[in-house]
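> sequence-free structure coming up:
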């Protein structure tokens, strides 16, 4: 988000965090309510423009939201929606995006409160990797002639019983509300939301063999010192790297694999 949308987003996120800290709220139910509003607003262009129009005062947009959603939403959900529509959004789709992101953040908040946020991240990462490395899954999710409900059922068949209900719920979000995004990009953004909640950076370690917990912790500690922020590392096993490790942190790549060294030797030999 850029321009005025950034300020509107932070105001809505602050309200969501305020309600979260207040307790006595079912965070998962609240997330579901925001997901539903996001889908409804995203599907109705006229409504989306009316609720996000930066030229309108906040109160008529809040009034419209009340008339539409008051009977459908809990009090906390309506408060967050009121804060969101009161903002000045640079693009109407930014409002839809914000409501969904708030819902995703609340699912992570519920997992964090129960002490298993890291595990939820690991589960989502496993979904991301399964889709990236299996052409059949990618093709099924990318087909325009397959209805969203069928794609959701497909994801459930693949992962139900293997990951938590929260991870499965989040894994279906990019299907139910795609908005032209690639599936893996949407899941990776969910992981980024979780990382921001913990004020950490997410790294991907690719290794030819399974690393021990101690080895993984040492790498995370070294990266934390390097970046000045906490780093949570996800591990990918890929025999093709031959040995050593390959680390990706955002756009940064730290490649200590044997394969990379062999490539360097080949390039040096070919340049002579």
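Received it, and whenever you're ready, just let me know what you need. The structure presented is a predicted model; accordingly, all values stated were derived computationally and were not measured.

> all contacts plus neighbour counts: C-alpha atoms, from now on.
Fine.

> In this protein, which helix is the longest?
The longest helix of the chain (DSSP state H) is helix 92-113.

> Quick one: list the elements packing against the following helix or strand past it.
Following helix 92-113 in sequence order, the next helix or strand is helix 117-133 (DSSP states H and E). In terms of contacts (3 or more CA pairs under 8 Å, 6 or more residues apart in numbering; DSSP states H and E), helix 117-133 is packed against helix 92-113, helix 135-142, helix 165-176, helix 183-197.

> Return the set of buried residues in the longest one.
I take that to be helix 92-113. By neighbour count on 16 or more other CA atoms under 10 Å, the buried set for helix 92-113 is 92-112.

> Same check on the third one?
Using 16+ other CA under 10 Å as the burial criterion, the residues of helix 165-176 that qualify are 166-168, 170-175.

> Report the inter-axis angle for that helix versus helix 92-113.
Calculated by axes from the mean of the first three to the mean of the last three CA atoms, to 10 degrees, helix 165-176 forms an angle of 170 degrees with helix 92-113.

> next, the one to line up against it:
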């Protein structure tokens, strides 16, 4: 035992360890451990080594990439430094060039400004001279206008003072008549008459011809009728016109069926024979067989014919001149009172009420024939203004007498001799008898204003003064 202890002591720790191992060595265990170690080595080699190697390679590649990028960045920094130095150099050169260009531009701009300033000075000077000339011309024109207006006003004042005398008024009228007389003697042809067309001017040719045919038929059919029979016929025709106005289908049947004249004629006789005067039946039958431009023209022509029937009655009773004068007076009343004319023309009101208003106005102041004309006209206005319709009645009355009406407006009442002379002179101008209807308007100052149909002769002093003022420069 002592010997063994000595031996172990002589071998040292390693020897002791080896001795222990040898004492404990088991070959089977050793082989198993060796196999396990080999398996572990295999597994490490097979499954651990490749990822580790790949990781190492990736890491190396990353390092190499970073080194390359660092080198590239270093190169870029160097290149950037060179580019900056180059840019600074170029900027300095460009700044120097800009400085030179700016100096040149400043010189050019200064030169242009001087030239523009010189041009503007000249332009302003020229404009100033033109403005001065324009102001001067305007002042001269205004002065002329003011002086002209003052002269016209003064002349007007002198004329008014002069015409305040009745003899001067009469002299101004005589001068106008003298001028018209010279016109009459110097004219080789008379103004054509349109008396037959009174009340028909707004119609087309077909309707005018139809209306004239109706008038001709009446003249032939009523040649032997007296005033009373004609007055009764007027009442019948008024009733027939009312019937046609209230029955658009019947009116359309009588107007539009141009190819069936015989049928329309038969229809008229069926409706009206024995109910109205024969002359009225003839008028309606003739009207129904004519060609009309519109049904409105048909009614208008019948209204006109109704007025002609009454005027014929007045003519045969010997009072047509009185009727004409009364119609003219009523037309002047309506013209001077637009509100009254509007009330009589108001188709929204019942016809009887409008006739009642007319009765209160003129019923007891006019003859029976005139009242018949006025009442039937107001009742059958058919859209026409009352004042226009009454004015046409006066013209129709004059035309029935073979005359044309001259509406003469003067500043004061005309003497009978002046009216007669004026009628004679106008008759020479128009080639037919002229019926003069007078009206007084003091604002005309003097002279005359004459209307014959659509023609107006402004020979009054007020109009001439106004025209003189209008011709002044403005």
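Looks like it came in fine. The shown structure was predicted, so the numbers you read here are calculated from the model rather than taken from an experiment.

> re the thing from before, with the buried residues of helix 165-176 of the first structure in mind, which one is nearest to residue 59 of the first structure?
Comparing those against residue 59 of the first structure with CA to CA places residue 173 closest, at 30.5 Å.

> Give me the most central residue, the first structure.
Most central in the first structure under CA atoms, centre = their mean is residue 190, positioned 0.8 Å from the mean C-alpha point.

> Show me what that residue aligns to in the second structure.
Here residue 190 of the first structure is matched to residue 393 in the second structure, going by TM-score structural alignment.

> how close does the closest residue in space to its match that isn't next to it in sequence get to residue 163 of the second structure?
Among residues not flanking residue 393 of the second structure along the chain, residue 327 sits closest, at 6.8 Å (CA to CA, 6 or more residues apart in numbering). Going from residue 327 of the second structure to residue 163 of the second structure by CA to CA, to the nearest Å gives 31 Å.

> So between these two, which is more surrounded?
More crowded of residue 327 of the second structure and residue 163, by other CA atoms under 10 Å: residue 327, with 24 against 20.

> wait, what's in contact with that one?
370, 390-391, 393-394 (CA atoms under 8 Å, 6 or more residues apart in numbering).

> Show me the subset of those that the first structure keeps too.
Mapping the contacts of residue 327 of the second structure onto the first structure (both residues aligned by TM-score structural alignment, their matches' CA atoms under 8 Å) leaves 370, 390, 394 still in contact.

> which residues of the second structure does the longest helix of the first structure align to?
Under TM-score structural alignment, the match for helix 92-113 of the first structure is residues 295-316.

> which SS state does residue 206 of the first structure fall under?
Secondary structure assignment for residue 206 of the first structure (DSSP: H, G, I helix; E, B strand; the rest coil): strand.

> And stretch 270-285 of the second structure, what's buried?
For stretch 270-285 of the second structure, a neighbour-count test (16+ other CA under 10 Å) marks 272, 276-285 as buried.

> Kindly report the same for stretch 25-45 of the first structure.
27-28, 30-39, 41-42.

> Identify all contacting residues around it.
Stretch 25-45 of the first structure is contacted from outside by 19-20, 47-48, 73-74, 76-77, 81, 93, 96-97, 99-100, 102-104, 106-107, 109-110, 176-177, using CA under 8 Å, 6+ apart.

> Out of the buried residues of stretch 25-45 of the first structure, the closest to residue 88 of the first structure would be?
residue 41 (16.1 Å).

> And the closest one? What does it align with in the second structure?
Using TM-score structural alignment, the equivalent of residue 41 of the first structure in the second structure is residue 244.

> Equivalent analysis for residue 126 of the first structure, please.
Checking TM-score structural alignment: residue 126 of the first structure goes with residue 329.

> Report how many residues lie close to its match.
Using other CA under 10 Å: residue 329 of the second structure sits among 19 other residues.

> Residue 57 of the first structure too?
Residue 57 of the first structure has 12 nearby residues by other CA under 10 Å.

> Quick check: which element contains residue 412 of the second structure?
Residue 412 of the second structure belongs to no helix or strand, assigned by DSSP H and E.

> what's the spacing between it and residue 209 of the second structure?
According to CA to CA, residue 412 of the second structure stands 42 Å off from residue 209 of the second structure.

> still on that earlier bit, closest to residue 158 of the second structure among the contacts of residue 327 of the second structure?
residue 391 (36.6 Å).

> contacting residues around that closest one?
So residue 391 of the second structure contacts 327-328, 331 (CA under 8 Å, 6+ apart).

> Find the pair from the contacts of residue 327 of the second structure with maximum spatial separation.
370 and 391 (12.8 Å).

> count of neighbours near the aligned residue in the second structure for residue 155 of the first structure?
Under the alignment (TM-score structural alignment), residue 155 of the first structure pairs with residue 358 of the second structure. Neighbour count for residue 358 of the second structure, taken as other CA under 10 Å: 19.

> now residue 358 of the second structure: how far from residue 213 of the second structure?
Distance from residue 358 of the second structure to residue 213 of the second structure, by CA to CA: 32 Å.

> do residue 363 of the second structure as well
Here the criterion is CA to CA. By it, residue 363 of the second structure lies 33 Å from residue 213 of the second structure.

> Could you do residue 98 of the second structure as well?
101 Å.

> Same question for residue 233 of the second structure.
Distance, residue 233 of the second structure to residue 213 of the second structure, using CA to CA: 18 Å.

> Where in the first structure does the helix or strand containing residue 56 of the second structure align, residue-wise?
Assigned by DSSP H and E, residue 56 of the second structure belongs to helix 49-163. Aligned using TM-score structural alignment, helix 49-163 of the second structure spans no residues in the first structure.

> For that helix, name the packing helices and strands.
Using 3+ CA pairs under 8 Å, 6+ apart, the elements in contact with helix 49-163 of the second structure are helix 461-470.

> how about residue 211 of the first structure, what's its match in the second structure?
Match for residue 211 of the first structure (TM-score structural alignment): residue 414.

> Can you verify its match is assigned to a strand?
No. Per three-state DSSP, residue 414 of the second structure lies outside any strand segment and is coil.

> how about it, what does it touch?
With CA under 8 Å, 6+ apart, residue 414 of the second structure has these contacts: 170, 438.

> what's the closest of the contacts of residue 391 of the second structure to residue 53 of the second structure?
Using CA to CA, the contacts of residue 391 of the second structure come closest to residue 53 of the second structure at residue 331, 131.1 Å.

> re earlier: does the match of residue 190 of the first structure really touch residue 308, like I thought?
No. Using CA atoms under 8 Å, residue 393 of the second structure is not in contact with residue 308, being 9.1 Å away.
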